[in-house]
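Asker: no FASTA, just this:
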């Protein structure tokens, strides 16, 4: 097949070929894949192509690479991956509508130290803490653990947020897109605690993608700080940025 006839880049073809081999059991979980050099010789590709093909498998959650240890198979099937496209506040809020939040614990605290700055409230002011797990519908597969911090102000439905039976439903109403003016998002890497890893069904040594979201009302006041941790291969964001033309 010529390059002109190919519907996929060469690295994607090689990545798909290797993935098929993993799924058939040619490369069992725990075994090592061929090295980049071996792939180059066996499939007549460049080192760059071989590296990109292996990166595709890493993204799929099938293999793990460690310097000096090679590329080891860690799963036979591609991990469930919830992908959410975002290019507006309304689309971001659809994330809450297409997944299910299960609140597992709630409590009330008094602000001190770092929390006064994080929640933009004075020392001693009350705030609520809600811990839970967000799951994909309809499979109920966990895609994130979430910790939510809510400054208590006039109009905050504190009783409903603290009540486990109504908490998730109240969060959805409290963060209704109509009352929001802005959501600030910060993405970085983090580690999982043993308890968080257990809820997600992964090893505590796995890295996580952490997303911090500040939800603000029309006056710019912070309604909620939510911190979510996603394990590898369970979640992805896609966003499209375009030039604003007038």
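Answerer: Structure received. All of these numbers come straight from a predicted model, not from anything done at the bench.
Asker: make it CA atoms for all contacts and neighbour counts henceforth
Answerer: Will do.
Asker: Can you get me a residue count around residue 97?
Answerer: Other residues within reach of residue 97, judged by other C-alpha atoms under 10 Å, total 12.
Asker: any idea how far it is from residue 50?
Answerer: 39 Å (C-alpha to C-alpha, to the nearest Å).
Asker: Quote the end-to-end distance of stretch 118-130.
Answerer: Span of stretch 118-130 from end to end, C-alpha to C-alpha: 16 Å.
Asker: Who are the contact partners of residue 183?
Answerer: Residues in contact with residue 183 (C-alpha atoms under 8 Å, 6 or more residues apart in numbering) are 89, 213-216.
Asker: Please compare the first structure with the one that follows:
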């Protein structure tokens, strides 16, 4: 079957879409199409017939083939919005690495929170967040929210609560690294053990340089770089 006419038709449609032939303008005559695309006259005529059938052009006797519409663009599917879900919140003694980030002694009590970033039903990133006892106490005193109580404070983002408590959070330290997933990562993110992960550590300070919280974000290295919410000063 001769498909050259379809190729010629597709190129003409693309040219209309680019604005080379605006509505009301004439397409090249058959003799020019045969020369330009190196095809037979019947092939050029079949290509014009495709445009006419698609409602993009009309043939006017003595005038030629006129463009009467532009190609309908296929609607792009709306991107699926990512949303946060708090899945754990409670007190825990802090390990050495996190203690160093927060300027605390190893074993100090902190609020430990885990958040899932979801796109639809899929978890695409996991945040582990640690908040010093002094910060949690100040939030409770000024706002009435116990952030260690999962039922009492379902807030996924603590920025507003910190500000209401008179704190001025700003991300001051960020490090990024890659690692292979552990079994819990494979289960939570529904990925194979061969899928590399991107890990981002950030420490949020107040205006005096005191650490208010630290978060480790774990996500797919081919999904996107983990987004950091950097509160305004």
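Answerer: Received, thanks. Since the structure is predicted, the reported quantities are computational estimates derived from the model, not experimental observations.
Asker: thinking again about what came up before, please point out which of the contacts of residue 183 of structure 1 structure 2 shares.
Answerer: Retained contacts for the contacts of residue 183 of structure 1 in structure 2, judged by both residues aligned by TM-score structural alignment, their matches' C-alpha atoms under 8 Å, are 213-216.
Asker: Leaving out chain neighbours, which residue sits closest to residue 203 of structure 1?
Answerer: Beyond its immediate neighbours in the sequence, the residue positioned closest to residue 203 of structure 1 (C-alpha to C-alpha, 6 or more residues apart in numbering) is residue 197, lying 5.8 Å away.
Asker: got it, and residue 110 of structure 1?
Answerer: Spatially, and ignoring its direct neighbours in sequence, residue 110 of structure 1 is nearest to residue 126 (4.5 Å; C-alpha to C-alpha, 6+ apart).
Asker: what does that neighbour align to in structure 2?
Answerer: Taking TM-score structural alignment as the alignment basis, one finds that residue 126 of structure 1 is matched in structure 2 by residue 109.
Asker: which bit of structure 2 covers the longest helix along structure 1?
Answerer: Secondary structure of structure 1 read by DSSP state H shows that its longest helix is helix 10-24. Per TM-score structural alignment, helix 10-24 of structure 1 has no counterpart in structure 2.
Asker: Tell me which helix or strand comes right after that helix.
Answerer: helix 36-43 (DSSP states H and E).
Asker: and that following helix, which stretch of structure 2?
Answerer: With the alignment judged by TM-score structural alignment, no segment of structure 2 is matched to helix 36-43 of structure 1.
Asker: Taking helix 36-43 as reference, get the angle to the following helix or strand past that helix.
Answerer: Next in sequence after helix 36-43 of structure 1, counting helices and strands by DSSP H and E, comes helix 47-59. With axes from the mean of the first three to the mean of the last three C-alpha atoms, to 10 degrees applied, the angle from helix 47-59 of structure 1 to helix 36-43 works out at 110 degrees.
Asker: Quick check: buried residues in helix 47-59 of structure 1?
Answerer: Within helix 47-59 of structure 1, the residues scored as buried using 16 or more other C-alpha atoms under 10 Å are 49-58.
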